[in-house]
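1. How does the following fold in three dimensions:
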Amino acid sequence: MILIALGANMPHPEHGDPVNTLAAAVRDIANTVSLMGQSSWYRTAPVPVSDQPWFANAVISVETDMQPDDLLARLHGIEEDFGRVRRQKWEARVLDLDLLVFHDLVTENRDQGAEIVLPHPQMQKRAFVLAPIAEIAPEWRHPVSNLAAQELLSRLPSEQAFDIIGAKDIPT
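-> Prediction:
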């Protein structure tokens, strides 16, 4: 299973509000890979807690013959196409695409250096990732801890609030 997280909390000049921006990003991703599933749209508090706007988030499941590095490069290219500029960690953004897991691959680069890090090193600490995964892939288990998304989600602090704000919108 290959899982990609999507997030945005700033309006995009062409696509508008964050949910519309994420829907457009899903369509762009689907031009590169086979889209297998998509979670509902979620409204989530920023992590770490801050005064920036809440995020719209979702998770998609995809299949591809691409290698993980190539897929991540394509995701970063889509972010750039949407105007994403990386200035500082955890800033507000028009689009954030994270490669969460690539099958059961666990890389040795756990220090988040220049190479790809899989599974995503913070995913087990983020409700905005775990709730959508639990929705679309309840059988999925974290490749390091072997815990299901719902189990990991139940261990998180309550300040990581989220609501479902929209139904699935899988592009055709």
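2. drop to CA atoms for contacts and neighbour counts, all remaining ones
-> OK.
3. got the contact list for N109?
-> N109 makes contacts with E115, I116, V117, as judged by CA atoms under 8 Å, 6 or more residues apart in numbering.
4. So which of those residues is the closest to L100?
-> Set against L100, the nearest of those by CA to CA is V117 (8.9 Å).
5. Of all the residues in stretch 123-135, which ones are buried?
-> For stretch 123-135, burial by neighbour count (16 or more other CA atoms under 10 Å) applies to M123, Q124, K125, R126, A127, F128, V129, L130, A131, P132, I133, A134.
6. which residues touch it?
-> Applying CA under 8 Å, 6+ apart, the set of residues contacting stretch 123-135 is 5, 39-40, 42, 44, 47, 57-59, 100, 140, 142, 148-150, 152-153, 156, 160-162.
7. any chance of the buried residues of stretch 123-135 in TSV, with secondary structure and distance to R27 too?
-> As requested, the buried residues of stretch 123-135 are exported to TSV (DSSP: H, G, I helix; E, B strand; the rest coil; distance: CA to CA, whole Å):
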residue	secondary structure	distance to R27
M123	helix	23
Q124	helix	26
K125	helix	27
R126	coil	24
A127	helix	24
F128	helix	21
V129	helix	20
L130	helix	22
A131	helix	22
P132	helix	18
I133	helix	19
A134	helix	22
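8. and this one, so I can compare the two:
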Amino acid sequence: MIHTDVTEPQDFLVALGGNMPSEAGAPGDTLQAALAALAEAGADIRAVSAFYATPCFPAGAGPDYVNAAARIGAAMTPEAFLALLHRIEARFGRERVRRWGQRTLDLDLVACGDAVLPDADTFAAWRDLDPAAQMERAPETLVLPHPRLQDRAFVLVPLNDVAPEWRHPVLGRTVSEMLDALPAKSRAEVLRLP
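-> As a prediction, the model looks like this:
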């Protein structure tokens, strides 16, 4: 059962992905099993997107991904919820060997309501980080909203299924608006699975 750190459920947006098999099976099966594990831990799975095939990022780093997004309620702080996501990733064989490497399961905490964590300056520093540095560095603290969600079709396309009207608390744009701002080529690379 979830240990509560807050009294009211928070509204979390989570990006799910994987491109390697796990004990649960193929990547799509792993995403389904991860959602079931979250529900077993007491999280309220409020909405789940369609599943999408997306090119591996960075290009050539491995098989294509299966990506999805979910809106999840839990009476937890963002830090406690992130710890739960990491435990579920580990349960399905996630190894943090290389940043942006192949993985059985990736559960990214994208947003918690309109929270900006740890503060606007830290968010801005990570959002504006040089792409080469992004490959090498990871924040030591939770940064919300995810600093690059506005740049990633593989996050925004599924997120648009579950939270099209969620408004980025720093950028002021909805998920739908951020998605529309991406190049058509990027959006077209995210293919809905049957």
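9. Would you report the TM-score computed for these chains?
-> Taking TM-score structural alignment, normalised by the length of the first structure as the basis, the two superposed chains have a TM-score of 0.90; 165 aligned residues with a CA RMSD of 1.5 Å.
10. re the thing from before, of the contacts of stretch 123-135 of the first structure, just the buried ones, ChimeraX syntax please.
-> Filtering these down to the buried ones (16+ other CA under 10 Å) takes a single ChimeraX command:
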select :5,39,40,42,44,47,57,58,59,100,140,148,149,150,152,153,160,162
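11. Tell me who's in contact with I78 of the first structure.
-> Taking CA under 8 Å, 6+ apart, we find I78 of the first structure in contact with A25, D28, I29.
12. so of those residues, which ones are in helices?
-> Mapping the contacts of I78 of the first structure onto helices (DSSP state H) picks out A25, D28, I29.
13. thinking A161 of the first structure is in contact with A45, fair?
-> Yes - between A161 of the first structure and A45 there is a contact under CA atoms under 8 Å: 5.6 Å.
14. Count the neighbours of the nearest residue to L99 of the first structure once chain neighbours are set aside for me.
-> If the residues on either side of it in the chain are set aside, L99 of the first structure comes closest to I4, at 4.7 Å by CA to CA, 6 or more residues apart in numbering. Neighbourhood size, I4 of the first structure [other CA atoms under 10 Å]: 23.
15. Share the number of residues neighbouring the closest residue to H12 of the first structure other than its chain neighbours, please.
-> Once flanking residues are discounted, H12 of the first structure sits nearest to V94: 5.8 Å by CA to CA, 6+ apart. Burial of V94 of the first structure, expressed as a neighbour count using other CA under 10 Å, amounts to 23.
16. hey, where'd the helices end up in the first structure?
-> Assigned by DSSP H, the first structure shows helices spanning 18-30, 68-81, 127-136, 149-154.
17. looking at those helices, which is closest to R87 of the first structure?
-> With CA to CA as the criterion, R87 of the first structure lies closest to helix 68-81 of those, at 12.8 Å.
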